[in-house]
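# Dropping a prediction and its sequence here:
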Amino acid sequence: MSGRRVRLGRMIGVLLVAAVSQVPLAAQAAPAKHDVITWGASADRVGEAVADRSYRLVVRTSVGGDDLRIRLSNAFGDRPVTFDSVHAGIQRAGAALVPGSNRRLTFAGGRSVTVPAGATVLSDPLPGKAAAGLNLVISLHSPDAAGPATGHGMAMQTSYAAQGDHAAEEGAGHFTDTVGSWFYLDAVTVRTSATTGAVAALGDSITDGWESSTDLNRRWPDYLARRLAAAPGATVRGVANEGISGNKVLADGAGRSALNRLERDVLSHPGVRTVLVFEGVNDIKAHTGVTAGDLVAGYREIAARAHAAGKCVVGATVGPFKGWSEWDPAAEAVRQEVNAFIRDSGTFDAVADFDRILRSPYDPERIMPFFDNGDHLHPNDKGMQALADSVDLTSLECAAGPRAGAPTATD
């Protein structure tokens, strides 16, 4: 073959490669993607709403991805609430944002959205990437908020507020008020690989992070998110913290009960593959007559509903609380019976034995002093990390579909 023909052949090859690279992505076998929750906080009533107020809400992402979306909740409102300015940016320091990062979010193409009483609404996808472990800032303004406000009371995170519409601003000048709650925002999702999933932690104040260090993301679900991010081969990367301080499995009070909020706070979120249930101590210590059998029935119902939705369920044992004012031998007997069920019944796909991690070797009815924040119920930062470190990450890797032979709520 002549040199001219060789050069011509090479040119044709280059042109073919270039032509293939120009084929629209839709015509190529693009990797499958889906939406996964990257941050969540259970909704509850948080006092009375204030009109013409801007909130600058700081949250921490767990899994990275594209096309960020947020969910606004008016679940506890008694009238519609309108949001006319909603933005997503990146925290620089305090209420100040990284310059150029604050971008407007839209809803069905519009700049404003009205959320009916009792409802939630999703934003449109925001083009671009959102990293894992990002201090994301959602700024929102409502001109007409009134009546009961919806949000998450105990954020363990400083956010900011200002009177008037300042959601689009990147400076901190107008955000002179600090708040310890998240208002109206209950979820952030990203679009990522279809093989990536999330775990939702359904719990009470220990999951919510009470007595962990404010603004440092040291709740046990935060430590778990960092473990998952660093774990080679892990496909569960998202972590949604669905804890409410004072929450119970069976009865409404501090938030709706775990049974009553399971759908809204866990099963409705995209990409949730596994539910980790860590509740029960508030039912036990309240001395309302709740028996171990009552709690067992509640756990069975949670597991059955989650399995029916195609999720796996990890049950966490109830931690020790001797020394807390409501402890007595009768409550301890219920706790021991409940923990035996969680460990041995086979109701759950796996068990996280948080009781074993927290209890003192010298008095197993008490929390280990090294992990005790001082009230004999809630772990300190070290205890929070120990809980997260004890979770078997492979137990979170759940295949889709109900577990074969899983007990039902009536078994």
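Yep, it's here.

# From here on, just use CA atoms for contacts and neighbour counts.
Noted.

# now the helices: where do they sit in the stretch 101-250 of the chain?
205-208, 220-230 (DSSP state H, counting those that start in this stretch).

# Outside of the first one itself, list whatever touches it.
Looking back up the chat, that one is helix 205-208. Applying C-alpha atoms under 8 Å, 6 or more residues apart in numbering, the external contacts of helix 205-208 come out as 154-155, 201, 219-221, 241-247, 278, 378-379.

# Export the helices of the stretch 101-250 of the chain to JSON lines and append columns for mean neighbour count.
Formatted as JSON lines, the helices of the stretch 101-250 of the chain follow (neighbours: other C-alpha atoms under 10 Å):
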{"stretch": "helix 205-208", "mean neighbour count": "24"}
{"stretch": "helix 220-230", "mean neighbour count": "21"}
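
# among these, which is nearest residue 372?
When these are compared by C-alpha to C-alpha, helix 205-208 sits nearest residue 372, at 11.8 Å.

# biggest helix in this protein by residues?
For the chain, the longest helix by residue count, based on DSSP state H, is helix 3-21.

# Below is an additional structure, to be compared with the one above:
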Amino acid sequence: MSGRFARGCHIAAALLTALACQTGPARAAGTLPESATGTTGVVTWAAAADRMGEGTAGQGYRLIVRTSVGGSDLRVRFTNAFGDRPLTLDGVYAGLRDQGAALRPGTNRRLTFGGARTVTVPAGAVAWSDPLPGRLPAGTDLVVSLRTPDAAGPATGHWMAMQTSYTGQGDHTAEESGAGWAQTTGSWWYMDAVAVRPAGTGTGAVVALGDSITDGWQSTTDLNRRWPDYLARRLGSTGTPVKGVANAGISGNKLLADGAGESALHRLDRDVLSQPGVRTVFLFEGVNDIKAHSGVTAADLIAGYRDIARRAHGAGKCVVAATVSPFKGWYEWDPAAEALRQEVNQFLRTSGDFDAVTDFDRTLRSPYDPERILPFLDGGDHLHPNDKGMQAMADAVDPESLDCTR
């Protein structure tokens, strides 16, 4: 048996255990299970919730996500945050991906909710699945399949996933074959977090609160090359107890104003502080406020940064702030926006409001024109880094800074 095949069998066997079938008394749709109110463990994957357009009755989704920290007792959080009516999910399964929409044989197992196979999530609410015993490895393509039998009205999800997932009509969620999943989607639907119980005591997670740079725009789709992905791989091989990485980036997001998603100020509780096992908030916001020419001042942004730090500290979390990266060459850049960026970065570097600061400006800027991204790291639009730039950002984060004393 080849080494590669042996390792594959070992991981598949682990998931057979991790995704063991759950049994229990049926629970009628229309009630929220006790597990919806929270979960223990540590977040291993997350995506910020946003409005997605209209839901589709009878639509199936096969969603691909990448775990960061490994652990046991897998739980998945489903969201109806922006819905205006109850959302029923049925035929919800989790398994390991083989390739495309196909799963590794024997790994697709049903998720339950308070023992029931169906859950109805009220408008504005979330629901956690019951835990599945066994261990789920780190760095795994987890596949969550679900069906929305009567969805209507506003859907909730994350539109720019930088990951291909799959959709289909009919009830194919229990099938491990990819044959029933002929259409693709670049979004995640109705799911915003996955948690596990790590083996090590004291293990925690960091949540990256950001915009399109954190969301991964200009990184390579389907290869998990967003800067939080690179950070997750780094943390997995270091001695820090912070191992989980959750990505709470939304393309176009602002610190202060709603628009492309709710502002960082407005979504902090839902997308960040509610995640299980969070040790640290990594705050990388502001460029969209700065380049919008909306009359926002440095004082406005400073007040916003301080508010997030105060609330996160009040919740017992560490806060690491990142400086705003250069964007000269982007169509909204001008000297006034650059002056505002420099003023904001001076505050971020020197204020003492944060437990640590990561200088993404210094990491990405060109030594020949420090108002620009170094061309080698530029994704091509002079605002978003490429894969190399994303890796450089992750390498700039000091793992020890993610574990302060609070």
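Perfect, thanks for sending it. Since we're looking at a predicted model, the values are computed, not measured.

# Please state their TM-score.
The TM-score (TM-score structural alignment, normalised by the length of the second structure) is 0.90; 367 aligned residues with a C-alpha RMSD of 0.9 Å.

# re the thing from before, may I see the helices of the stretch 101-250 of the first structure organised as TSV, with distance to residue 349 of the first structure added?
Converted to TSV, the helices of the stretch 101-250 of the first structure look like this (distance: least, C-alpha to C-alpha, whole Å):
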stretch	distance to residue 349 of the first structure
helix 205-208	20
helix 220-230	19
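
# right, and those - which one's nearest residue 65 of the first structure?
Per C-alpha to C-alpha, nearest to residue 65 of the first structure of the helices of the stretch 101-250 of the first structure: helix 220-230, 13.0 Å.

# compared with the second structure, how much does that closest one deviate?
Superposing on the second structure places helix 220-230 of the first structure at an average distance of 0.3 Å from its equivalents, by mean C-alpha distance after the TM-score superposition for the first structure.

# That helix corresponds to what range in the second structure?
Helix 220-230 of the first structure corresponds to residues 227-237 of the second structure when matched by TM-score structural alignment.

# So what touches that stretch?
With C-alpha under 8 Å, 6+ apart, stretch 227-237 of the second structure has contacts from 68-69, 139, 208, 214, 216, 224, 242-247, 390-391, 393-395, 397, 399.

# Please convert the buried members of the residues you listed into PyMOL selection syntax.
Selecting only the buried members of those in PyMOL, with burial defined as 16 or more other C-alpha atoms under 10 Å, works like this:
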select buried, resi 68+69+139+208+214+216+224+242+243+244+245+246+247+390+391+393+394+397+399
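
# Where does the longest helix of the first structure end up in the second structure?
So helix 3-21 of the first structure is aligned with nothing, judged by TM-score structural alignment.

# Let me know the next secondary structure element after that helix.
Going down the chain from helix 3-21 of the first structure, the next helix or strand is strand 33-40, by DSSP states H and E.

# by contact count, what packs against that following strand?
Counting contacts by 3 or more C-alpha pairs under 8 Å, 6 or more residues apart in numbering; DSSP states H and E, strand 33-40 of the first structure is packed against strand 185-193, strand 197-203, strand 236-243.

# From the contact counts, what lies against the helix or strand just after that strand?
Using DSSP H and E, the helix or strand that follows strand 33-40 of the first structure in sequence is strand 44-48. Applying 3+ C-alpha pairs under 8 Å, 6+ apart, one finds that strand 44-48 of the first structure contacts strand 148-152.

# so how much does the strand it packs on differ from the second structure once superposed?
Mean deviation for strand 148-152 of the first structure: 0.5 Å (mean C-alpha distance after the TM-score superposition for the first structure).

# Where in the second structure does that strand fall?
So strand 148-152 of the first structure sits over residues 154-158 in the second structure, by TM-score structural alignment.

# How about residues contacting that stretch?
By C-alpha under 8 Å, 6+ apart, stretch 154-158 of the second structure touches 47-55, 79-84, 187-192.

# One more: stretch 130-137 of the first structure?
So stretch 130-137 of the first structure is contacted by 56-68, 88-91, 97, 190 (C-alpha under 8 Å, 6+ apart).

# mind listing which of those residues are in strands?
56-60, 65-68, 88-91, 97, 190 (DSSP state E).

# List the contacts of residue 309 of the second structure.
319, 353-354.

# Distance check, the aligned residue in the first structure for it against residue 40 of the first structure.
Matched to the first structure by TM-score structural alignment, residue 309 of the second structure sits across from residue 303. For residue 303 of the first structure, the distance to residue 40 of the first structure equals 20 Å [C-alpha to C-alpha, to the nearest Å].

# And for residue 340 of the first structure?
From residue 340 of the first structure to residue 40 of the first structure the distance is 30 Å (C-alpha to C-alpha).

# Same question for residue 261 of the first structure.
13 Å.

# Give me the more crowded residue out of those two.
residue 40 (29 against 18; other C-alpha atoms under 10 Å).

# What lines up with that one in the second structure?
In the second structure, residue 40 of the first structure lands on residue 46 (TM-score structural alignment).

# Kind regards, and thank you for your time.
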